[in-house]
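Visitor: Mind looking at a prediction? Sequence and model below.
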Amino acid sequence: MMPRRERSQTEQLRQALAEREEQLAEAHARLAAIEGSTSLRVGQALTAAARSPRRGLARLPRDLYRLWRGSGRRSSAARRGRAEPVLSYAAERQEARLLSGNAGLRDERLLVAGVLAGDLQGGIGASCGADIAPDARVLPLRPHDAQVTFDSVDADLLLVSASAAAPGGPWAHVGQPAVVDRTRVLRWVLESAAARGIPSVLLLDGPCPPGLRQLGFDQVHSGNLGVPLHRYNPVAAGPERSGGPLWVPSGVHPPARSEVLAGLDTLSEPLTGRGDLREQLRNVATAVTDDHHAALRLLACGVRVLLRTDGTVRSEDTTARLRGQLPGLSHTAATDDRELAQSVADLRSAGPLSESERRATLRELFREHASFTLLGGILRGVLPDYASRGIIAPGTRRSVTVLAHPRDDEEAHQLASDVLAQLHPPVAVAVPQAATRLPALRELHAHGVPIHGVPELPATGPTPGDGVATPGANGTAAAADTLVREPTPVDWARLAETAQTPWVAPWRGPVDTTHLVDAVCAAECSGAEAVGPALPPWRASDPEPEDTDSAQSGPDYVFTHAIRPTLARRDLMAEGTHPGVWSRHGARLLALGRCPAQAATPGAHGPS
């Protein structure tokens, strides 16, 4: 079935082409009517007689008589039927290609027409367009050309943020009685969206003028678009976080009148587009804020946060829910400076987040509060049939295929247990064709996890002469002559070629439930092409290192030159080169070891 977007563009082309053919046929009919008119033919006869008086004047009475006799008859133009539009298949294909955009370019991301706040508006992280850029194409609408721009594209969603009405932007004060021109333009855009079947969403990420809410949106979403981990993360943070506490005002509420907060270092200028704010946050250990949205982004940068609330029931419920999920968040509802000073002192004594606290915090932000998660929820609420329209879900970019070479049924059972226990479950598992006959892998298929078998690829297992009994014809494993002891990079590449997901994860043994979610979260934060424990410089004579403690220890969330891949881009793994040379070929590698021992992860209630 052709996606709705392409079908709509083709229908627009067909209608435009038919209108052009009708106009051309009408022009031909008018020209024929003029050429067949009596006045024109009389003028032509007189002109011909004037050019040749000797012969023309002799024939002029006869010609005029014939014109008089035929003047009452139906003109030749009238006898000609209305010309039907000629629809050319080649022209239709050409016009459809032009309407679809650049030739050969297929972008299946969500197309959002947005009235959004810019980087210089609002408080911490007010740029909604940049927050969802990895998962959606954002078409900004401005008051002077919103009607023309919106009418010229086939958008999938109209997104309007309340923060766009803040002073200083092109849509400042929209929805207020004093600014009727911008409100009128936005109302026209909403009416056009409703007529064309484009859902509209109002994002309450700041103070909302009453007139803006009354324009009639299909859905009103309370809050912002979550935490954009590709913008706020602890990647390349300072090795020693000693600064703070840092006072981070929300930019929405008026500044707090407190001597305690006045004595703290205050966040410098808000977003400037150069990343200064994020660099400053990566070098402090603790911070205080009065906005829970800002608190989430501070936590994503690895900062321990004290959230100061106003004591209302709604704010207390929100804070209690967040504290139960995020170990790096504490809160206070202090009404005087003495209580607030004690809370700040406790925050300072707690110091920087530990490695396990930071990893657990990032994990929960990725699963519950990331921008792509909230955008996916909005999309499912207003556009449930987005898959049939040719739009990929925002979470598709984080899907993973596990690559494995199980040696025997015991390892296959361990593989099945690890895959089913993951907080970020993989989409599929790729194994050698000979290993698909292991009974333990049937458990994965029974739970809805597809098993992709790669033919002509030897499975890993005991080789003859090792003193290990080789399974017979009972179907529990492949024949002994097809088994090898250790997979090579070429073997991993053969498995990766069958994957249909952007990411692949080599499985080399037992892992915990947070194995994949931590790796995918690290890739989301860093934009790296491969994630795994850092390794010493690799030489061609060195074998691939085992999963030792030295390979698992070391710095995390920093770029390095060699890793043992826990997660890698499918195309990178499919090249078949040794991971030790990936960085020499320009790949971005992020160091991420095994998470330190910690308490049970809160909120482990299944896949996100």
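Guide: Nice, thanks for sending it over.

Visitor: going forward, measure contacts and count neighbours with C-alpha atoms only.
Guide: Noted.

Visitor: Work out which residue lies at the spatial centre of the chain.
Guide: residue 135 (1.2 Å; CA atoms, centre = their mean).

Visitor: check contacts around the nearest residue to that one once chain neighbours are set aside.
Guide: Excluding the flanking residues, the one nearest residue 135 by CA to CA, 6 or more residues apart in numbering is residue 394, at 5.3 Å. Listed by CA atoms under 8 Å, 6 or more residues apart in numbering, the contact partners of residue 394 are 109, 135-136, 372-373, 375-376.

Visitor: Buried ones among these?
Guide: 109, 135-136, 372-373, 375 (16 or more other CA atoms under 10 Å).

Visitor: Inside helices: which ones of those?
Guide: Cross-referencing the buried ones among the contacts of residue 394 against helices under DSSP state H gives 372-373, 375.

Visitor: so which of those would you say is closest to residue 181?
Guide: Among those, residue 375 lies closest to residue 181 (CA to CA), at 29.9 Å.

Visitor: Looking at the contacts of residue 394, which two lie furthest apart in space?
Guide: 109 and 373 (14.7 Å).

Visitor: roughly how far apart are the residue nearest to the centre of the chain and residue 129?
Guide: Distance, residue 135 to residue 129, by CA to CA, to the nearest Å: 10 Å.

Visitor: Residue 95 now?
Guide: 30 Å.

Visitor: okay, those two: which has more neighbours?
Guide: Taking other CA atoms under 10 Å, residue 95 and residue 129 do not tie; residue 129 has more neighbours (23 against 18).

Visitor: helix/strand/coil for residue 78?
Guide: helix (DSSP: H, G, I helix; E, B strand; the rest coil).

Visitor: I'd like the distance from it to residue 35, if you could.
Guide: Counting by CA to CA - residue 78 and residue 35 are separated by 12 Å.

Visitor: hold the first one in mind and look at this next one:
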Amino acid sequence: MSVKPDPELVRLRRALRERDGRIQELAARLAAVEGSVTLRVGQTLVGAARRPGRRMVRLPRDLYRLWRTSARTDVRETSERPAPAPSQTEAPGTVPSPFLGLTEEERLLVAPRDRLVIAGVLTPEAVAALEPYAHVVPLTPHAAELVGDLRDPDLVLIQAAACTGHGPWAHLGDPAATDRERRIREVIASSQIRGRPVVLWRDAPAAPGLRRLPVDEVVEGDLGVPLHLYNPIALDPARSRVPLVHTAGPRPPEVPGPVAHAVRHEPARFREHAVAVVDTEAAALRALACGARVVSTVPVPGAAHAPDAASLAAETAAAVGAGPRTEEEQREVTRRLFAEHALPVRLAALLSRLGLDAGPLASRRVSVLVTPAAGDPRTLAAELRAQTLAPAEIVLPAELGATASELPGVPVRLAPGGGWEGLVAAAREPYVVRWTPGRGPHALADLLCALECSGADAIGIRPPEAAGNGGTANGALAGEGLAAAGIRAAGLGDAGARGGTRGPAAGWAFGAEAGLEPVLMRRDLAAVLDPAAWARGGARLLAIPGG
């Protein structure tokens, strides 16, 4: 029995083939333009006119090399055979994509940009910290100017820490490494001609040559805490009370008694210890994010300041005696880091000063869905207005349309259907929040902070009573509440059989748990509020305590 193909599927396949064909044609044209001798001769002449002192002397040699290259290319092209036709055995509807075999950075040449592009002299740790918020293109000395010209980044970032140690840019700015300084100056000049800002990130002692670079702005100290790397997820309540001494200088802080030492920012090391003694702001903020009580020789908000040996010993002893932070204490610390010291916050401030229209804070946009059973409309409006982090939009059922006038400054969308499915269909942001009455003023901030830390697909609130009674009663209550709101929530009752229960000190942890109330989730998961089904489908669920 033959199955008739779906007309819509056929149309989409045809459109996809046409689009791939256009992309392939554009890629071929771009390659032809970039490889043409005319363009390369023009670039060489312009470069010589722009920097006559050095480029004019090299101009005859560069033109000779172009002539030799073009001659070899002509001979090779005449001797090559035509490319074979595509195999007739290939699956129907497949078109060779010009993106195959290219790295993500190389795809930026032909792919449309949907994110900020940052190129620069960066450490691997900085690349990992920036990747969730931008396309990062690390530069190397042998191809720095070429990569900068081809990628045309929105921002060039030169990190002082990448110019130390044993990396490709080691000793940049030192008088003994003038070749590397010359290359980075060429990148700076090329970027500034195109109107791209160049920033020097001085997170380490800078060599004299670095301080003389003609950059547009200098950022002193830390660029912010990457919460997706440093966070309090899955902390061990019984972690070691032996202080972890982290130092960036030649002499570590002298702490009496047994200590552990660290010289690099390592999330695992910070999570293993309940107390950290540090001498830099960057290390202090990262240790705070990982749940440690911090004693710092420099003033840092949230850390105990110990400027001398006597106060250092006293503050360290007090931190060891206090033990690991309570859940409420850690929530306050993480909330402050999320609002003031997180990497996307500081990066957004930097981009604003440079006049760049980019959105590293776009991941904090969320749609709040309000069901008809959300309580009194005036109380609901007051709770939403009191949020310390405003939502990107609020979706209301049609019967609560009058509440929109009490929510100034926030886009309000009305769902014509009125049911949960209608609210989800009307939402526009990739993540949605199911709003229930009684939420505190930090509810949205805490949820989005947990999302930024975890990258989870869904976040649920663990009721305080669930840890004490195994979650059965609370799972039933959660199910009743969803049913009252007209939401289908299959499987909530048996989630605990798969994920287990946790004690009061469990904190943030991945897994579907008994009594877990799904609150924030991807929009495509929201049709059925079933944490157990989400987990079976491979979704990452984060449980956070209620409160």
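Guide: Ah, there it is. This is a predicted model, so every value here is computed, not measured.

Visitor: Just the TM-score for the two chains, thanks.
Guide: Once superposed, the chains reach a TM-score of 0.72 (TM-score structural alignment, normalised by the length of the second structure), with 436 aligned residues with a CA RMSD of 3.5 Å.

Visitor: ok, back up a step: give the aligned equivalent of the residue nearest to the centre of the first structure in the second structure.
Guide: Using TM-score structural alignment, the partner of residue 135 of the first structure in the second structure is residue 133.

Visitor: wait, what's in contact with that match?
Guide: Applying CA under 8 Å, 6+ apart to residue 133 of the second structure gives the contacts 115-116, 344, 360.

Visitor: hmm, who's touching stretch 310-327 of the second structure?
Guide: Against stretch 310-327 of the second structure from outside (CA under 8 Å, 6+ apart): 237-239, 241-243, 255-256, 274-275, 277, 291-295, 297, 304-306, 505, 507.

Visitor: ok, now with 6 Å
Guide: 241, 274, 306 (CA atoms under 6 Å, 6 or more residues apart in numbering).

Visitor: For that stretch, which residues meet the burial criterion?
Guide: Within stretch 310-327 of the second structure, the residues that count as buried by 16+ other CA under 10 Å are 312-313, 315-317, 319-320, 323-325, 327.

Visitor: what sits against the aligned partner of residue 430 of the second structure in the first structure?
Guide: Matched by TM-score structural alignment, residue 430 of the second structure corresponds to residue 502 in the first structure. Contacts for residue 502 of the first structure (CA under 6 Å, 6+ apart) come out as 569-570.

Visitor: Could you report the separation of residue 502 of the first structure from residue 576 of the first structure?
Guide: On the measure of CA to CA, residue 502 of the first structure and residue 576 of the first structure end up 16 Å apart.

Visitor: repeat for residue 164 of the first structure
Guide: Distance from residue 164 of the first structure to residue 576 of the first structure, by CA to CA: 48 Å.

Visitor: go on, residue 155 of the first structure?
Guide: Distance from residue 155 of the first structure to residue 576 of the first structure, by CA to CA: 40 Å.

Visitor: Those two - which one has more neighbours?
Guide: Set residue 155 of the first structure next to residue 576 and count neighbours by other CA under 10 Å: residue 155 wins out with 22 against 17.

Visitor: export the buried ones among the contacts of residue 394 of the first structure to CSV and tack on distance to residue 568 of the first structure?
Guide: Formatted as CSV, those follow (distance: CA to CA, whole Å):
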residue, distance to residue 568 of the first structure
109, 22
135, 19
136, 23
372, 20
373, 22
375, 25
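
Visitor: what's the closest of these to residue 234 of the first structure?
Guide: residue 372 (18.6 Å).

Visitor: ok, now which ones touch the residue mapped onto that closest one from the second structure?
Guide: Alignment note (TM-score structural alignment): residue 372 of the first structure maps to residue 344 of the second structure. If you count contacts by CA under 6 Å, 6+ apart, residue 344 of the second structure has them with 360-361.

Visitor: and if you look at residue 528 of the first structure?
Guide: So residue 528 of the first structure contacts 588-589 (CA under 6 Å, 6+ apart).

Visitor: Any buried residues in the single longest helix found in the first structure, and which?
Guide: For the first structure, the longest helix by residue count, based on DSSP H, is helix 4-35. Going by neighbour count (16+ other CA under 10 Å), the buried part of helix 4-35 of the first structure is 4-6, 9-10, 13-14, 17-18, 21-22, 25, 29, 32.

Visitor: what do you get for stretch 246-262 of the second structure?
Guide: In stretch 246-262 of the second structure, counting by 16+ other CA under 10 Å, buried: 246-248, 252-253, 255, 262.

Visitor: Tabulate these in CSV, adding columns for distance to residue 481 of the second structure and secondary structure.
Guide: CSV is the format used below for these (distance: CA to CA, whole Å; DSSP: H, G, I helix; E, B strand; the rest coil):
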residue, distance to residue 481 of the second structure, secondary structure
246, 48, strand
247, 51, coil
248, 52, coil
252, 55, coil
253, 54, coil
255, 53, coil
262, 48, strand
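
Visitor: Farthest-apart pair in these, please.
Guide: Checking those with CA to CA, the most distant pair is 248 and 255, at 15.5 Å.

Visitor: Next one: the residue nearest to the centre of the first structure from residue 162 of the first structure, what distance?
Guide: Counting by CA to CA, the gap from residue 135 of the first structure to residue 162 of the first structure is 21 Å.

Visitor: repeat for residue 295 of the first structure
Guide: For residue 295 of the first structure, the distance to residue 162 of the first structure (CA to CA) stands at 20 Å.

Visitor: Likewise for residue 585 of the first structure?
Guide: Residue 585 of the first structure is 45 Å from residue 162 of the first structure, where distance means CA to CA.

Visitor: And residue 243 of the second structure, what's its match in the first structure?
Guide: In the first structure, residue 243 of the second structure lines up with residue 245, judged by TM-score structural alignment.

Visitor: so how many other residues sit close to that match?
Guide: Counted with other CA under 10 Å, residue 245 of the first structure comes out at 24.

Visitor: How about residue 289 of the first structure?
Guide: By other CA under 10 Å, 21 other residues sit near residue 289 of the first structure.

Visitor: That one pairs with which position in the second structure?
Guide: Per TM-score structural alignment, residue 289 of the first structure is aligned with residue 278.
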